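**Q** Build the 3D model from these lines:
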Amino acid sequence: MPLDSTLRLLLLSALWGASFLFMRIVAPELGAFSTAFLRVLLGALGLIVILATIGVRWNFQGKGLTALLIGMVNSGIPFAMFCIAAQYLPAGYSAMFNATTPLLGVMIGAGFFHEAMTRDRLIGVSLGLIGVTVLVQTGPVAMDHQLLIGALACLIAAGCYGLAGFLVRRWVTQRGGLDTRLLAVGSQIGATLLLAPLMLLEAGSRPTLAAWWNADIWWAMLALGLACTSLAYLLYFRLLQDLGPVKPLTVTMLVPPFGVLWGALFLGERVTSAHVSGGLLIALALWIILFKAPQPHLR
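**A** Modelled structure (predicted):
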């Protein structure tokens, strides 16, 4: 991999790992839906400014509504779910749950999109689920209903990411394609439209609005929306352009270590053997699914 692509990959991993840190800071104060809404709103505004600056033509080729719908699945619901989880789970936990996206993608593909379930994929999914179980049952967070709510929210988010990949292929790629930068900004606008009413309901029901005047919260919010969303999307799509569709998926393995690292450095989150053992099992599962040579399918 060229040095410049390697540096972009590491920066992208650090940014997406940091997103769990910032959600952990903001969501308990502003609320899950308000945090998710502001993230996609800032992400959309940042992308609009960047695309206008570099002179990208706004031609959605009749796929504008499709981009909005994909954004609701690929950004709106997952960001809201991760913000719900951020109210209960350490940032490192959520980052590691996020790594299950390819595992759930394999299961969704086999169940609903006629994708072949190979022996290696089945082994990978099994190892990944064992890794999640190790993290939940032996990690530093007590096993209670709050942990289960947070874990379920993360898995719903990862499942949406997995589903979105198939929707993009069916609704966009197989119908002539679309400039990925337009798809990125269209998806953030779609997510903003989905989350706006939920944000308004949540903001009206919270007992105090003091957090909205907290400068530290807004610095974290700006970092989440502009750096971890706008800039991160541009880095990711540049990697897709330079390296093709497979190698950038390495980011899935690199985000959890960064998520755990930022949580430990800035929030004082404990790192235990459960992080190591569960993380290694998930990493092995991802390697088997993403990079091991394909084998004959089971059906």
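**Q** going forward, measure contacts and count neighbours with C-alpha atoms only.
**A** Noted.
**Q** What separation do you get for Ala18 and Ser5?
**A** 20 Å (CA to CA, to the nearest Å).
**Q** out of the two, which sits in the more crowded spot?
**A** Neighbours per residue (other CA atoms under 10 Å) separate Ala18 from Ser5, with Ala18 holding more: 27 against 16.
**Q** For Met72, give me its contacts.
**A** Residues counted as contacts of Met72 (CA atoms under 8 Å, 6 or more residues apart in numbering) are Ser187, Gly190, Ala191, Leu194.
**Q** want to put them side by side, so please do this one too:
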Amino acid sequence: MSRRSLFLLLVLSATWGASYLFIDLSLRGLSAPVVVFGRLAIGAAVLCVLARARHRRPFAALRGDWPRIALFALFEMVLPYLLIAFGQSRIATGTASLLVSTQMLWLVLLTPLMVRGARVRAVQLAGVGVGLVGVAALVQPFGAGGAPDPLGAVLVTLAAASYAIGSLLLGLLLPGRPTLPVTAAGQAVAAVLVAPVAAVGLPRAMPSAGTFGALAVLGVACTAGGFLLFNVLITRAGAGTASLVAYLAPVFSLAYGALVLHEPFTVPAAAGLVLIVAGTALTVSRRRRAVQPNTEPAPAAVRVGSTSTTR
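**A** Got it, this is the predicted structure:
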């Protein structure tokens, strides 16, 4: 890996790791649905502008694909963003980031159910087991951030499963579509889907400037910027190098939680981190036959062994 690629990997990991910090800061003045709508609307606006700058008619190739894009956006953006926002209001940011990183474990379990002919090796199933032990270390009474809220942990874990489903739907429903337009369209559709729920949860009092600033950073840097960095890294260093973000982003998130939010970093939290990273490493080990990769519109995986997530 070149120094430039290593730098991009670290910047991307730091950016995605910061998502949970800025979600937490946004939730201090806004409801979960409003935070989700805000980050989607901001991210979609930024990506649409960039898509128009790069492509003369960025959405022309997507004619007839809008129902598929809506289904993909539901599982890759709407459901996980809402579940994470609701769940993170109950658990520590570091715990949330580690639970979301289990999406690779879910991908291993769900791929054979959704992709015809896909098989999972025993070593990858072992990785799922190791990762689940790590989850247990996090959510037991002395885990990261103190005694966790079981509902919060369940919601964030379901978000990881939703990310895995969305990743698989991308490869099944939208093969070969241009990356930037699909992501911009997906985030725009997701914002529309979330808008009615967000309208019900509008704040009664004007939030602080800090709350709006956190939401702006979440939308511009963590949502739109993270996607762009991810694809630049894939172009420069390949998907294998880019997949390392799955290991590094939770480390940054835990650090942000400890340094900025003063969340405790306990021994079980460290154990959970090591076990989830080890389990993920096993799930992305090389296999003889994998689901054919596809152009990703957000850090999304279409095969067992690649990284996934629209942060």
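**Q** one step back: which single one of the contacts of Met72 of structure 1 is nearest to Ala164 of structure 1?
**A** Nearest to Ala164 of structure 1, judged by CA to CA, of these is Ser187 at 10.8 Å.
**Q** I'd like to know how many residues surround the closest residue to that closest one other than its chain neighbours.
**A** Nearest residue to Ser187 of structure 1, sequence neighbours excluded (CA to CA, 6 or more residues apart in numbering): Gly71, at 3.4 Å. The local packing of Gly71 of structure 1 (other CA under 10 Å) involves 27 other residues.
**Q** How about the contacts made by Gly71 of structure 1?
**A** Ala184, Gly186, Ser187, Gln188, Ile189, Gly190, Ala191.
**Q** same check, this time on Ala184 of structure 1
**A** Leu47, Gly71, Tyr233.
**Q** ok, the residues you listed in structure 2, which still hold?
**A** Of the contacts of Ala184 of structure 1, the ones still in contact in structure 2 (both residues aligned by TM-score structural alignment, their matches' CA atoms under 8 Å) are Leu47.
**Q** What are the buried residues along the helix or strand hosting Gly190 of structure 1?
**A** Gly190 of structure 1 belongs to helix 180-205 when assigned by DSSP states H and E. Buried residues in helix 180-205 of structure 1, defined by neighbour count with 16 or more other CA atoms under 10 Å: 181-196, 198-199, 203.
**Q** Ile130 of structure 1: neighbour count?
**A** For Ile130 of structure 1, using other CA under 10 Å, the count is 16.
**Q** same question, Ser162 of structure 2
**A** 26.
**Q** Give the aligned equivalent of it in structure 1.
**A** Mapped onto structure 1 by TM-score structural alignment, Ser162 of structure 2 lines up with Cys160.
**Q** Quick check: nearest residue in space to the corresponding residue of structure 2 for Gly105 of structure 1, chain neighbours excluded?
**A** Aligning on TM-score structural alignment places Gly105 of structure 1 opposite Leu107 in structure 2. Residue nearest to Leu107 of structure 2 in three dimensions, not counting chain neighbours: Ala164, with 5.0 Å by CA to CA, 6+ apart.
**Q** Superpose on structure 1 and give me the mean offset of the one helix or strand that neighbour maps to.
**A** Using DSSP H and E, Ala164 of structure 2 sits within helix 150-173. Here the mean offset of helix 150-173 of structure 2 against structure 1 after fitting is 1.0 Å, by mean CA distance after the TM-score superposition for structure 1.
**Q** List the buried residues in that helix.
**A** So, applying 16+ other CA under 10 Å, buried residues of helix 150-173 of structure 2: 152-171.
**Q** picking up where we left off before, the match of Gly105 of structure 1 is in what secondary structure piece?
**A** Leu107 of structure 2 belongs to helix 103-114 when elements are defined using DSSP H and E.
**Q** right, and the helix or strand after that helix?
**A** Counting by DSSP H and E, what follows helix 103-114 of structure 2 is helix 122-139.
**Q** which residue numbers in structure 1 go with that next one?
**A** With TM-score structural alignment as the criterion, helix 122-139 of structure 2 aligns to 119-136.
**Q** Average offset of the matching stretch relative to structure 2?
**A** Averaged out, stretch 119-136 of structure 1 is 0.4 Å away (mean CA distance after the TM-score superposition for structure 1).
**Q** what's next to that stretch, contact-wise?
**A** Under CA under 8 Å, 6+ apart, the answer for stretch 119-136 of structure 1 is 93, 97, 100, 103-104, 106-107, 143, 147, 151, 274-275, 277-286, 288-289, 292, 294-298.
**Q** Swap in 6 Å and give it another go.
**A** Here stretch 119-136 of structure 1 makes contact (CA atoms under 6 Å, 6 or more residues apart in numbering) with Leu103, Ala274, Gly278, Leu281, Ile282, Ala285, Ile288, Ile289.
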